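Asker: all I have is the shape, not the residue letters:
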C-alpha cells in the first residue's frame, strides 16, 4: 500500500496521473485574438485528447527560428508563419518535412500545402471603412488611392509581405492576371502618391484601433479584424472588390524536440473539425475543404473562400523567391 501511495504521489508531482508522461509541446504564433482561438480550437482540445501539455509562445520571429536551428537548440515545435516564409524556410533547410502518413492532406486546399507546411488559415486583404467618420467610403483599390475624392489618412500593413504592393498595382490599373512578376517601380511610384497620408499598422489590434478611432477612417485590413470590429458595434463597411488572399502556414522547425507530437498537432489543427472551429472564431477561411460543411452556413458565407468573384490570389511562390529583395527595397522606401 505504501509503495502504491508513493507511486501515486510521484505521478501527481510529475503531472502524469493516469497517463504516460509527455514533454511539453510548444506552439508559437502571433498573439492576439487569432492565437487565442488557435489555443481554444486546437491546443486545448489536442492536449486533452493526447495528454500533452501545449505551451503557448510568441510572437513568431523568423530570426529566432534561424538562430535556434543553426545553434541546434530548437525550442519551438509548431510555429504559425506566413505562407511565403514557409516556402522559403523549407528551401533553406530550416524546417522538418511534414509526415503525411500522420497528416491527412487529401482534403486540404492544395494551394497551401508544401512538403514542409500546411495552411493554418487564409485571409484576405480587404478595404475597410468607418462609415460614421466619413461622408463616403472607398470601394476599390483605385478609390483608396484617390486622395482627391477620399481625402484624409488611410492605413496599410507596415511589413514587407504580400498585399500592399499588389494593391498599389491594382489601383494603378494592372489587370489581376498580369500582376506577376511584380513591377516594383510602378508600385512604388503609385505608393508615392499617398505616402504622406499613410498611417502604418503593424498588427491586427492596431489596425482595428486606427479604424475605430477614425485616426485612419479607411484602409487595407485583414478581413477577420473587420468582422471582429463590427461585432463590437463599430459601423464598419467592408469592400471585397479584388480582395487579395494570403495564407499563414503551420511548420515544424528543424530539430524540434517533439517532432512526432508536432505532426499529430498539425494533423488535428488541419482537420475539418479544427479548421471549422478556427474559421468560426476568427472570420478567416479554413484550409480544409471539408470544413465549411461543418459550419453555420450564414457564417461560412462571410469568409474569404466565398468571396471569389474578383478575388486575387497572392503568389506565395513568387514572394518566397523574391522575399528578401522586395523587403530590402520596401524598408528603404519607407524610411525615406
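Answerer: Looks like it arrived, so ask away. Because the structure is predicted, anything quoted here is derived from the model rather than measured.
Asker: drop to CA atoms for contacts and neighbour counts, all remaining ones
Answerer: OK.
Asker: kindly confirm my reading that residue 247 is in a helix.
Answerer: No. Using DSSP: H, G, I helix; E, B strand; the rest coil, the secondary structure at residue 247 is strand, not a helix.
Asker: surely it is in contact with residue 118?
Answerer: No. Using CA atoms under 8 Å, residue 247 is not in contact with residue 118, being 9.8 Å away.
Asker: what is in contact with the two at once?
Answerer: Residues within reach of residue 247 and of residue 118 at once, by CA atoms under 8 Å, 6 or more residues apart in numbering, are residue 112.
Asker: more neighbours: which of those two?
Answerer: residue 118 (30 against 24; other CA atoms under 10 Å).
Asker: so who does that one touch?
Answerer: So residue 118 contacts 108, 112, 249-251, 270 (CA under 8 Å, 6+ apart).
Asker: ok, now how distant is it from residue 134?
Answerer: From residue 118 across to residue 134, the span is 40 Å (CA to CA, to the nearest Å).
Asker: skipping adjacent residues, who's closest to the one residue sitting closest to the centre of the chain in space?
Answerer: Among the residues of the chain, the one closest to the centroid is residue 248, at 3.8 Å (CA atoms, centre = their mean). In this structure, residue 248 finds its nearest non-sequential neighbour in residue 82, 4.4 Å apart by CA to CA, 6 or more residues apart in numbering.
Asker: how many residues are close by the one you found?
Answerer: Residue 82, neighbours per other CA under 10 Å, totals 23.
Asker: below is structure B, check it against A:
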C-alpha cells in the first residue's frame, strides 16, 4: 500500500495524511539536494521509458530543463525489456542508466541484485509515498481503467464486472500482457472486494481470465497501444491509463475513460547495476523529485505526484481531475505481495495467455 515516507529530521518535512496531501498539498518546500559534481556534462544518460504521449511530457517537464541546468544530455529509448536488463547486468555490459517500469517486476530485479541502491540524498527534502524497495524511486501514482471510443460505442463497460459481461457489452477487448494489474482486474470482475484482493487467490483469478480470454483480441505489451488500438478501431474496449486517455483527448481524439473502478499503482525509476553514469543518474532522480518539476510533469499527464510536496504546485483544475486513491472501489497494487510471488505468477500468466485453450 502507498504510505507517506516518514520525514527525516534533516528534511524538515512534516508527516501528513495521504488524503490531506492529495487533496490540499503541503505548505513548505524544502530545497532539493544537489548531488556530487562527479556527474558531469559528458555523462550522456540513457533512459528507458515507455514512449508515446507521456514521453513528450517527460521531455518538456523534466529532460530538457535537466539538460539546460546540468549540461548532461539524455537519450530516451523505448526498450522496456526486463530480460535484456538482466543480460546486460549479468554480462557486465550495462548500457542503460535509468529504467522506468512498474513495481512487481522491479521488486524482483532488486532482489536478484540487478539494481543499484538509490542514494538516500535523492530523497532529501521530499515527502514521498513509501518506496517499496531501496532500489526504487516512486515518482508517480498512475491509475488503470477502461477506455473506449464513445463515437463508436456510446454504451460501454465502466467496471470490471461489466468489462467481463460480453453479452451486455459485446466487443473486442484488450488487456495487458502482464500478470500484475491484469489479475487484479480478473478478481474484481469476479466480485472480490478491493480490500480482499490480497493475498491473491490465483486459481480464482485464472478461472476469471478463462471466461474473458476468448474475447480478448489483443494482449497488449506496448502501453501506448492500449489507446491506439481503440482509436484505430481494432479494439472496442481496452484496459489503459488515465494519462494516456487524457493525451488522446487533448489531441482531439474521441476517447473516454471510466474512473468508476481503478487499479492504482506506482511507477518507478531504477538504476541498473553497473550503470555507466550512476552519479548523473542519481542527479537526474534528484532533479525529477523537485516539487515544481514533478508537478509540471504530473499536470501534463494526469498523474498523482510521488513527492507529495509537488501538490502545492498543481493548479486547482488538475487537483480536481485526479482520482481519490482512497476510493473504496479502487484496488491499490500491493508491491509486497508481488515481490514474494512475481517469480512464480508471471510465468504462469504468460503460459496461460500463449496456450490455445
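Answerer: Okay, I see it. None of these values were measured; they are calculated from a predicted model.
Asker: can you match the contacts of residue 118 of structure 1 up with structure 2 and say which hold?
Answerer: With both residues aligned by TM-score structural alignment, their matches' CA atoms under 8 Å, the contacts of those that structure 2 also has are 112, 249-251.
Asker: tabulate the residues you listed (a markdown table), appending neighbour count.
Answerer: Output for those, formatted as a markdown table (neighbours: other CA atoms under 10 Å):
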| residue | neighbour count |
| --- | --- |
| 112 | 24 |
| 249 | 24 |
| 250 | 29 |
| 251 | 30 |
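Asker: ok, which stretches of the stretch 201-350 of structure 2 are strands?
Answerer: Assigned by DSSP state E, counting those that start in this stretch, the strands in the stretch 201-350 of structure 2 fall at 216-220, 237-241, 256-257, 263-270, 304-305, 331-332.
Asker: now the helices: where do they sit in structure 2?
Answerer: 18-24, 53-58, 64-70, 82-90, 103-111, 160-164, 179-189, 202-212, 225-231, 242-250, 278-288, 291-301, 316-321, 335-354 (DSSP state H).
Asker: let's have those helices in CSV, adding distance to residue 46 of structure 2.
Answerer: Shown next, in CSV, are the helices of structure 2 (distance: least, CA to CA, whole Å):
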stretch, distance to residue 46 of structure 2
helix 18-24, 32
helix 53-58, 14
helix 64-70, 13
helix 82-90, 13
helix 103-111, 18
helix 160-164, 37
helix 179-189, 26
helix 202-212, 37
helix 225-231, 23
helix 242-250, 23
helix 278-288, 9
helix 291-301, 19
helix 316-321, 30
helix 335-354, 26
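Asker: now for the ones you listed, which one comes closest to residue 219 of structure 2?
Answerer: Set against residue 219 of structure 2 and scored by CA to CA, the helices of structure 2 come closest in helix 335-354, at 7.9 Å.
Asker: mean shift between the closest one and structure 1?
Answerer: Helix 335-354 of structure 2, aligned to structure 1 and superposed, deviates on average by 1.5 Å (mean CA distance after the TM-score superposition for structure 1).
Asker: now the biggest strand by length in structure 2: which residue numbers in structure 1?
Answerer: What stands out as the longest strand in structure 2, according to DSSP state E, is strand 137-148. Mapped onto structure 1 using TM-score structural alignment, strand 137-148 of structure 2 covers residues 118-129.
Asker: tell me who's in contact with the aligned partner of the residue nearest to residue 248 of structure 1 in structure 2.
Answerer: Under the alignment (TM-score structural alignment), residue 82 of structure 1 pairs with residue 102 in structure 2. Listed by CA under 8 Å, 6+ apart, the contact set of residue 102 of structure 2 reads 265-268.
Asker: again, but for residue 126 of structure 1
Answerer: 220-223, 238-244 are the contacts of residue 126 of structure 1 under CA under 8 Å, 6+ apart.
Asker: same question, residue 113 of structure 1
Answerer: Taking CA under 8 Å, 6+ apart as the test, what residue 113 of structure 1 contacts is 105, 119.
Asker: tell me how far it lies from residue 224 of structure 1.
Answerer: Residue 113 of structure 1 is 22 Å from residue 224 of structure 1, by CA to CA.
Asker: burial count for the counterpart of residue 166 of structure 2 in structure 1?
Answerer: Counting by TM-score structural alignment, residue 166 of structure 2 lines up with residue 147 in structure 1. Neighbours of residue 147 of structure 1 under the rule other CA under 10 Å: 15.
Asker: cool, residue 167 of structure 2 as well?
Answerer: Residues contacting residue 167 of structure 2 under the criterion other CA under 10 Å number 8.
Asker: for it, give its distance to residue 215 of structure 2.
Answerer: Residue 167 of structure 2 sits 11 Å away from residue 215 of structure 2, going by CA to CA.
Asker: what do you get for residue 134 of structure 2?
Answerer: Distance, residue 134 of structure 2 to residue 215 of structure 2, using CA to CA: 40 Å.
Asker: ok so, going back, got the buried residues for the match of strand 137-148 of structure 2?
Answerer: Of the residues in stretch 118-129 of structure 1, 118-129 count as buried by neighbour count, 16 or more other CA atoms under 10 Å.
Asker: any idea which of these is closest to residue 26 of structure 1?
Answerer: Checking the buried residues of stretch 118-129 of structure 1 against residue 26 of structure 1 by CA to CA gives residue 120 as the nearest, at 16.0 Å.
Asker: wait, what's in contact with the residue lying closest to the closest one once chain neighbours are set aside?
Answerer: Once flanking residues are discounted, residue 120 of structure 1 sits nearest to residue 249: 4.5 Å by CA to CA, 6+ apart. Applying CA under 8 Å, 6+ apart to residue 249 of structure 1 gives the contacts 80-83, 86, 112, 117-121.
Asker: so what corresponds to residue 271 of structure 2 in structure 1?
Answerer: The alignment partner of residue 271 of structure 2 in structure 1, by TM-score structural alignment, is residue 252.
Asker: and the residue lying closest to its match once chain neighbours are set aside, how far from residue 69 of structure 1?
Answerer: Leaving aside its chain neighbours, residue 252 of structure 1 sits nearest to residue 78 (4.8 Å; criterion: CA to CA, 6+ apart). Distance from residue 78 of structure 1 to residue 69 of structure 1, counting by CA to CA: 13 Å.
Asker: more neighbours: which of those two?
Answerer: More neighbours surround residue 78 than the other of residue 78 of structure 1 and residue 69, with 23 against 18 (other CA under 10 Å).
Asker: and that one, how far is that from residue 105 of structure 1?
Answerer: Per CA to CA, residue 78 of structure 1 is found 17 Å from residue 105 of structure 1.
Asker: which position in structure 1 aligns with residue 88 of structure 2?
Answerer: The alignment partner of residue 88 of structure 2 in structure 1, by TM-score structural alignment, is residue 68.
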